[in-house]
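Sequence plus predicted model, see below.
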Amino acid sequence: MSVLKVEQNRHICQVIINRPSSHNAINFAVMDALEELLDEMEANTDIRCLIFTGEGDDSFISGGDLKEFHTIKTAEEAKPMAKRMLTILKRIEQLPCWTIAAINAPAYGGGCEIMLAFDFRIASEEATFGFTQGKFYLPPGWGGLTRLVEKVGRSTALQWLAEAKIVDTESALRHKLIDRTAPPDKLQEQALSWAKKMSKNDRPFIKNLKEGAMRTTKARWEAIDAELDTFAEFWESDLHEQRVEKFLQRKDN
């Protein structure tokens, strides 16, 4: 079974992360598939918009696959994994085409970090957003802290992360975490309609706009890169290990 379902229709590429039994969690196989997808997206000049969503009704992306990543114990081991995802999200953000995250269901932890790397976000009215990294004694490690502060402001971002907050779509829309909402059964239809409206100009035009909007980002990239070191340090802490063990034991029972 492919971990990504990919369909291109003229200028629009629709991608579904396809691990519903694992709540569409990110593992190494998904990273491999995302890197291959990005190679194609960067090279295919026909694509003017990417729509990304999750399979099923239970989850958009639940974050990193703790069962698989739990074998990683030290900061030295955690850094390559986190850096790989950080690089994938940078590549998504820098694609010379528009990108839309269609949040079909709850997004937690790294799932929220992933959606923040997209240009635009449309969410099901029943979706929720969990900034739950703190439950596992981890700060964001994929650029999510910097991007969250950009979207909702410093105070709100810090409060949500401190409280491991679960945010509904109404609050997410009010704080500009997301751009639009849609009824669950209309989400993909409305995301596609939105993509078609934005795909009238070619990639050189889209690239010009996106690069123009990022001209003052040197310090921003430094801030995103700096998240990697602190993430890795907390990853190897005893408290992180204990909280993940407790979570996995609860899931297995």
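On my side now, so go ahead. Numbering: from 1, shown residues only.

switch to C-alpha atoms for all contacts and neighbour counts from now on
Fine.

which ones are touching I166?
Contacts for I166 were tallied using C-alpha atoms under 8 Å, 6 or more residues apart in numbering; they are 128-132, 160.

Among those, which one has the most neighbours?
F131 (28 neighbours; other C-alpha atoms under 10 Å).

in the stretch 51-200 of the chain, which spans are strands?
98-103, 107-108, 120-124, 128-130, 166-168, 180-182 (DSSP state E, counting those that start in this stretch).

Packed most tightly, which of these would that be?
strand 107-108 (a mean of 28; mean count of other C-alpha atoms under 10 Å).

Okay, one more to line up with it:
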Amino acid sequence: MAYNNIQTESKDNILYITINRPKQLNALNRETIGELSQAFKDGEANSDIQVIILTGTGEKAFVAGADIKEFANYSVEEGKSLSADGHKNLFDLVESLGTPVIAAVNGFALGGGLELAMSCHIRVASENAKMGLPEVSLGVIPGYGGTQRLAQLVGKGKAIEMVATAGMINAEDAHHWGLVNHVTFQSELLEKCQEIANAIKKNSPKAISNAIKAINAGFEEGKNGFEEEINQFGNSFGTADFKEGTSAFLEKRKPNFKGE
């Protein structure tokens, strides 16, 4: 599929999605959100794809925020709709994918950009990355899951500080706070993401998908994470991957998982 704002490439069972709006520092607008949504859905539906790596064009920005001019004159109801649609079509979608998503945070990840990175399962930042949720400086609050996912990752106090001050933190602080998994040189960012992806690819895609469901359940209102773990653990026994994994272990060979 041809896109106007993103680029996609598949290689070695990895789908690379690159937000390509360099003049706007890869800011998110409605069209870009729609294209990202479709690309993630296509990646999830493709059984050959085992990992997705998301990044932005250039070295300045992963995503420098949302495209403010699109919603500057919105009403209350239009604002609610903008947030709800974004949650459903992209941010919640990414978080709930069974295919692991790694955010390669190259440069600024602000507002909707940080919210997008936080919806990914794993985050790797370049040493020049700057992260923040500056929405209150515009008289609004994070609307794409930022108030919830940030608190889950760094704790309530740190989340309130970041949101209320509208300040940015550097990559080292983000790593120290648990906001990102790793920090690396800009030149080695994709290499580090590929290293993680290759480690993931050795394991059962079906089991990884089940594990993501169980982990996410612990943070979802109305769900019991322990119960979901029991269910997904049991479900694993009915998969071809489980039979292959246990057979390979007993036969002292490497497993050949099919994601089934």
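Here it is on my side, so go on. Only a predicted model underlies this, so the values are computations on that prediction, with no experimental measurement involved.

now for the strands of the stretch 51-200 of the first structure, which one comes closest to E68 of the first structure?
In terms of C-alpha to C-alpha, the element of those nearest to E68 of the first structure is strand 107-108, at 16.9 Å.

Centre of the chain to that closest one, how far?
9 Å (C-alpha atoms, centre = their mean, to the nearest Å).

and for that strand, what span of the second structure is it aligned with?
Matched against the second structure by TM-score structural alignment, strand 107-108 of the first structure falls on residues 109-110.

can you list contacts of that stretch?
Counting by C-alpha under 8 Å, 6+ apart, 61-65, 117, 129-134 sit against stretch 109-110 of the second structure.

out of the strands of the stretch 51-200 of the first structure, which comes closest to S155 of the first structure?
When these are compared (using C-alpha to C-alpha), the closest one is strand 166-168, at 15.0 Å.

okay, and the closest one goes to which residues in the second structure?
So strand 166-168 of the first structure sits over residues 168-170 in the second structure, by TM-score structural alignment.

before we move on, back to that, got JSON lines for the contacts of stretch 109-110 of the second structure, with distance to F91 of the second structure too?
JSON lines is the format used below for these (distance: C-alpha to C-alpha, whole Å):
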{"residue": "A61", "distance to F91 of the second structure": "19"}
{"residue": "F62", "distance to F91 of the second structure": "15"}
{"residue": "V63", "distance to F91 of the second structure": "14"}
{"residue": "A64", "distance to F91 of the second structure": "16"}
{"residue": "G65", "distance to F91 of the second structure": "14"}
{"residue": "A117", "distance to F91 of the second structure": "9"}
{"residue": "A129", "distance to F91 of the second structure": "21"}
{"residue": "K130", "distance to F91 of the second structure": "20"}
{"residue": "M131", "distance to F91 of the second structure": "17"}
{"residue": "G132", "distance to F91 of the second structure": "17"}
{"residue": "L133", "distance to F91 of the second structure": "15"}
{"residue": "P134", "distance to F91 of the second structure": "18"}
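
Of those, which belong to helices?
Under the assignment DSSP state H, the contacts of stretch 109-110 of the second structure contribute A117 to helices.

quick check, nearest of the contacts of stretch 109-110 of the second structure to N181 of the second structure?
Using C-alpha to C-alpha, A117 comes nearest to N181 of the second structure of these, at 11.5 Å.

need the contact list for the nearest residue to that closest one once chain neighbours are set aside.
In space, and not counting its chain neighbours, A117 of the second structure is closest to A103: 5.7 Å by C-alpha to C-alpha, 6 or more residues apart in numbering. By C-alpha under 8 Å, 6+ apart, the contact set of A103 of the second structure is 53-55, 117, 120-124.

at 6 Å what do you get?
53-54, 117, 123 (C-alpha atoms under 6 Å, 6 or more residues apart in numbering).

most surrounded residue in the residues you listed?
Scoring the contacts of A103 of the second structure on neighbours with other C-alpha under 10 Å, the highest-scoring entry is A117 at 30 neighbours.

How far does the match of strand 166-168 of the first structure sit from its chain's centre?
Its chain's average C-alpha position is 19 Å from that of stretch 168-170 of the second structure, according to C-alpha atoms, centre = their mean.

do stretch 90-109 of the first structure as well
Using C-alpha atoms, centre = their mean, the mean C-alpha position of stretch 90-109 of the first structure is found 6 Å from that of the whole chain.

Stretch 196-207 of the first structure now?
23 Å.

go on, stretch 157-173 of the first structure?
For stretch 157-173 of the first structure, the separation from the chain centroid amounts to 16 Å (computed by C-alpha atoms, centre = their mean).

Could you pull out the buried residues of that stretch?
By 16 or more other C-alpha atoms under 10 Å, the buried positions in stretch 157-173 of the first structure come out as 157, 160-161, 164-167, 169-170, 172-173.

and these, which of them are in helices?
Members of these lying in helices (criterion: DSSP H): 157, 160-161, 169-170, 172-173.

Any idea how far apart the tips of stretch 120-129 of the first structure sit?
15 Å (C-alpha to C-alpha, to the nearest Å).

Where in the second structure does that stretch align, residue-wise?
Alignment of stretch 120-129 of the first structure against the second structure: residues 122-131, by TM-score structural alignment.

Can you pull out the residues in contact with the matching stretch?
Here stretch 122-131 of the second structure has contacts from 102-110, 168-171, 180-186, 189, using C-alpha under 6 Å, 6+ apart.

As JSON lines, the ones in helices among the buried residues of stretch 157-173 of the first structure with distance to S2 of the first structure would be great.
Converted to JSON lines, these look like this (distance: C-alpha to C-alpha, whole Å):
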{"residue": "A157", "distance to S2 of the first structure": "35"}
{"residue": "W160", "distance to S2 of the first structure": "34"}
{"residue": "L161", "distance to S2 of the first structure": "33"}
{"residue": "T169", "distance to S2 of the first structure": "30"}
{"residue": "E170", "distance to S2 of the first structure": "34"}
{"residue": "A172", "distance to S2 of the first structure": "31"}
{"residue": "L173", "distance to S2 of the first structure": "33"}
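
of those residues, closest to T217 of the first structure?
For these, the nearest to T217 of the first structure is A157 (19.6 Å; C-alpha to C-alpha).

Map that closest one onto the second structure.
Per TM-score structural alignment, A157 of the first structure is aligned with A159.

How much space separates its match from S119 of the second structure?
The gap separating A159 of the second structure from S119 of the second structure is 15 Å, by C-alpha to C-alpha.

what do you get for S37 of the second structure?
Distance of S37 of the second structure to S119 of the second structure, given as C-alpha to C-alpha: 13 Å.
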